[in-house]
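**Q** fold the following.
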Amino acid sequence: MLAAAGTDDALVRLWDVGRSGPPRPLPRPLAGSGAPVLTAAFAPDGRTVASGAEDGTLRLWDVSDPARPRPAGTVPDAHPGGVLTVAFAPDGRTLATGGVDERVRLWDVRDPDDVRLVGTPLTGHTDWVGSVAFAPDGHTLATGSQDKTARLWDVRDRDDVRPLGTPLTAHGDWVNAVAFAPQGHVLATGGRDRTVRLWDVTDPARARPLGGELTGHRGGVTSVSFSPDGRTLASGGEDHAVRLWDVSDPARADAFGTALTGHLDTVTSVAFAPGGDTLASAGNDLTARIWTLDTDRALSRVCARTGGDLTPARWAELLPRLPYRPTC
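**A** Now for the predicted structure:
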């Protein structure tokens, strides 16, 4: 299994994050135009990576052979001023992008070597578009903007995209992040107002808030991601923290435990592994971190590293959020 991250040194770096050991960087990063890479995402089949850069360039990369990745399609002026966000549709045939130009664009990426614009740009936002996400059925697109709104779009006809309902306006500041739950009926949004909000989008044209705002971050929320079973939501923020939320009942969502700490700057991205037992986060501290959410797996790794049972003091150092018990 691979993870990807864009960097200020104009590279997209890949890591092998398989279960057999610690994350391992692959030897050949993806080098583009020389501009900082602001966003990156895998296609659903894992064979293609899309990246967006500060100079407005959209790039696709063929990573079907991770040891020998190669550049594929390039769009030099996808978004004047910078490509801030990219997301593949569930079928992998369409890519959505948002940018500094306040626009959202759809691209036909069936042939990654020949990327083509689909339809006309989606307009309505009045500030930078920093987040895009497709619903699991691919029929709806959510977008978040620094104009303090999230919007929903009917994208069933890629050549004739239409807005759905009215903008979602509960956040008091930039909407930095949008994500659909795996079942597609709930949308999460994260804002610079330090809150996470959940929305019932069973009927996207009549989206409504679910419960109250989720609070706990001490800085803006920059990223949100649902676990594969849809029962947990992860969020990352400007407070350098990652938080987990119990959203098994979205109307009564609440925090799981204390924040996951370790990053030394803003957490810019969070994402669950397909199995749901691992969470990845990346930050402006120039690090990516892998969090093991499966307690038994975490303990087995600790035992392998220490070579024996843990004293209560050593346990408190390595596993401060778990109650002590004999392990190895």
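
**Q** C-alpha only now, for contacts and for neighbours.
**A** Will do.

**Q** quick one, strands of the stretch 101-250 of the chain?
**A** 104-108, 116-122, 129-134, 140-145, 150-154, 162-168, 175-180, 186-191, 196-200, 208-214, 221-226, 232-237, 242-246 (DSSP state E, counting those that start in this stretch).

**Q** closest to Asp254 out of the ones you listed?
**A** strand 242-246 (5.3 Å; Cα to Cα).

**Q** distance to Ala288 and mean neighbour count added to the strands of the stretch 101-250 of the chain, as CSV?
**A** Shown next, in CSV, are these (distance: least, Cα to Cα, whole Å; neighbours: other Cα atoms under 10 Å):
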stretch, distance to Ala288, mean neighbour count
strand 104-108, 28, 21
strand 116-122, 32, 16
strand 129-134, 20, 27
strand 140-145, 24, 27
strand 150-154, 27, 22
strand 162-168, 31, 17
strand 175-180, 19, 29
strand 186-191, 20, 27
strand 196-200, 22, 23
strand 208-214, 25, 17
strand 221-226, 14, 28
strand 232-237, 12, 27
strand 242-246, 12, 21
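
**Q** turn the ones you listed into a markdown table, including distance to Val267.
**A** Formatted as a markdown table, these follow (distance: least, Cα to Cα, whole Å):
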| stretch | distance to Val267 |
| --- | --- |
| strand 104-108 | 24 |
| strand 116-122 | 28 |
| strand 129-134 | 15 |
| strand 140-145 | 18 |
| strand 150-154 | 21 |
| strand 162-168 | 24 |
| strand 175-180 | 12 |
| strand 186-191 | 13 |
| strand 196-200 | 15 |
| strand 208-214 | 18 |
| strand 221-226 | 7 |
| strand 232-237 | 5 |
| strand 242-246 | 7 |
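
**Q** looking at those, which is nearest to Arg301?
**A** Nearest of the strands of the stretch 101-250 of the chain (Cα to Cα): strand 242-246, 21.6 Å.

**Q** residues in contact with the closest one: which ones?
**A** 217, 231-236, 253-261, 267, 270, 281 (Cα atoms under 8 Å, 6 or more residues apart in numbering).

**Q** buried members of those residues into ChimeraX, please.
**A** Here is the ChimeraX command that selects the buried residues among those (16 or more other Cα atoms under 10 Å):
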select :217,231,232,233,234,235,236,253,254,255,259,267,270,281
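
**Q** circling back to that earlier point, quick one, which of the strands of the stretch 101-250 of the chain is nearest to Leu38?
**A** Using Cα to Cα, those put strand 129-134 closest to Leu38, at 10.1 Å.

**Q** structure for this one too, so we can compare:
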Amino acid sequence: MTTEGYRRTGLEQYRNYENIPLSVVAVDKEYELKSKDGNYYEFFRNTRAAKPPILHFLHTSLSPDSKLIAIVGDHLDGLLVDSTTGKTVATMEGHRDYSFASAWHPDGTILATGNQDKTCRVWDVRNLSSPVSVLKGNIGAVRSVCFSSDGQFLVVAEDADFVHVYNTNLNYETRQEIDFFAEIAGVSVSPDDESLYIGVWDRTYGSLLQYNKV
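**A** So this is what the prediction gives:
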């Protein structure tokens, strides 16, 4: 089987786990994939010297000014909590299933959340009535998200095979799609934003992928 044939078969046969029945069906009907014309990072190396031991989910994240905590988990809604008092100050409503990940833009006003409904939703915490953007994935839950240190890129990882890099300066309308065959343990960007790291989870072939800025 060719690589293209294997990918096509995977897209047709992969079944994303759902806690809320038909959540993905609703998303697929309502949202389209963003343009994948972006080219921001290129493959540099893959090393098996570093093997991620677990699949990583980040159910909480602290805002850059340390005043707010974003909390997501086994619920449709996300919470913004005052880090000093522990009181809920706002909710994020819109996801169709349970969430796995959250990450703050360095300016502290934008928050991204990843969900089993195959979307990453981008929120402006000053107005949570609706998301700024809804970023649909290919096959599975969004389990890891992170912003680059300069805020230019949002990295969104599905549970397997696909990592998307969105250009925030273009209103998240343009993305680079990184395509491979493996479960994804997590993603991270180096402090200088020059390198993108993707953890590959596999009992035999676990490794760390490194992509460098073009």
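
**Q** got a TM-score for the two of them?
**A** Overlay of the two chains. TM-score (TM-score structural alignment, normalised by the length of the second structure): 0.67; 157 aligned residues with a Cα RMSD of 2.0 Å.

**Q** so which of the strands of the stretch 101-250 of the first structure comes closest to Thr97 of the first structure?
**A** Of these, the one closest to Thr97 of the first structure (Cα to Cα) turns out to be strand 104-108, at 5.3 Å.

**Q** now the angle from that closest one to strand 116-122?
**A** 160 degrees (axes from the mean of the first three to the mean of the last three Cα atoms, to 10 degrees).

**Q** for strand 104-108 of the first structure, name the packing helices and strands.
**A** strand 94-99, strand 116-122 (3 or more Cα pairs under 8 Å, 6 or more residues apart in numbering; DSSP states H and E).

**Q** quick one: these as a markdown table, columns for distance to Ala179 of the first structure too.
**A** Compiled in a markdown table, these are given as follows (distance: least, Cα to Cα, whole Å):
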| stretch | distance to Ala179 of the first structure |
| --- | --- |
| strand 94-99 | 14 |
| strand 116-122 | 19 |
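
**Q** for Ser145 of the first structure, which of those is the nearest?
**A** That would be strand 94-99 among these, by Cα to Cα, at 9.0 Å.

**Q** tell me roughly how far the closest one lies from the second structure on average.
**A** Comparison of strand 94-99 of the first structure with the second structure after fitting gives an average deviation of 0.6 Å (mean Cα distance after the TM-score superposition for the first structure).

**Q** distance of the aligned partner of Leu208 of the second structure in the first structure from Gly237 of the first structure?
**A** Aligning on TM-score structural alignment places Leu208 of the second structure opposite Arg243 in the first structure. Distance of Arg243 of the first structure to Gly237 of the first structure, computed by Cα to Cα, to the nearest Å: 9 Å.

**Q** also Leu210 of the first structure?
**A** 21 Å.

**Q** the second structure: matching residues for the longest helix seen in the first structure?
**A** In terms of residue count, the longest helix belonging to the first structure (DSSP state H) is helix 295-306. Against the second structure, there is no aligned range for helix 295-306 of the first structure (TM-score structural alignment).

**Q** mind listing what's buried along that helix?
**A** Neighbour-count burial for helix 295-306 of the first structure [16+ other Cα under 10 Å]: 299, 302.

**Q** what sits up against stretch 151-159 of the second structure?
**A** 105-107, 114, 118, 120, 137-148, 163-169, 183-188.

**Q** corresponding residues in the first structure for that stretch?
**A** Stretch 151-159 of the second structure covers residues 184-192 of the first structure once aligned (TM-score structural alignment).

**Q** how far out from the middle of the chain is the matching stretch?
**A** Offset of stretch 184-192 of the first structure from its chain centre (Cα atoms, centre = their mean, to the nearest Å): 12 Å.

**Q** repeat for stretch 4-14 of the second structure
**A** The answer for stretch 4-14 of the second structure is 21 Å, by Cα atoms, centre = their mean.

**Q** OK, contacts around Tyr145 of the second structure?
**A** Actually, residue 145 of the second structure is Val rather than Tyr. 101-103, 112-114, 154-157, 187.

**Q** same thing but at 6 Å, please
**A** 155-156 (Cα atoms under 6 Å, 6 or more residues apart in numbering).

**Q** measure it to Val187 of the second structure for me?
**A** Taking Cα to Cα, one finds Val145 of the second structure at 7 Å from Val187 of the second structure.

**Q** same question for Arg96 of the second structure.
**A** Arg96 of the second structure is 23 Å from Val187 of the second structure, by Cα to Cα.

**Q** Asn115 of the second structure now?
**A** 15 Å.

**Q** and the end-to-end length of stretch 128-145 of the second structure?
**A** Termini of stretch 128-145 of the second structure sit 19 Å apart (Cα to Cα).

**Q** should've said stretch 129-145 of the first structure
**A** OK, stretch 129-145 of the first structure end separation, Cα to Cα: 4 Å.

**Q** and stretch 53-70 of the first structure, by the same measure?
**A** Stretch 53-70 of the first structure stretches 17 Å from its first residue to its last (Cα to Cα).

**Q** how about it, aligned to which bit of the second structure?
**A** Taking TM-score structural alignment, stretch 53-70 of the first structure hits no residues over in the second structure.

**Q** check contacts around whichever residue in the second structure pairs up with Ala89 of the first structure.
**A** Aligning on TM-score structural alignment places Ala89 of the first structure opposite Ser63 in the second structure. For Ser63 of the second structure, the contact set (Cα under 6 Å, 6+ apart) comprises Gly108.
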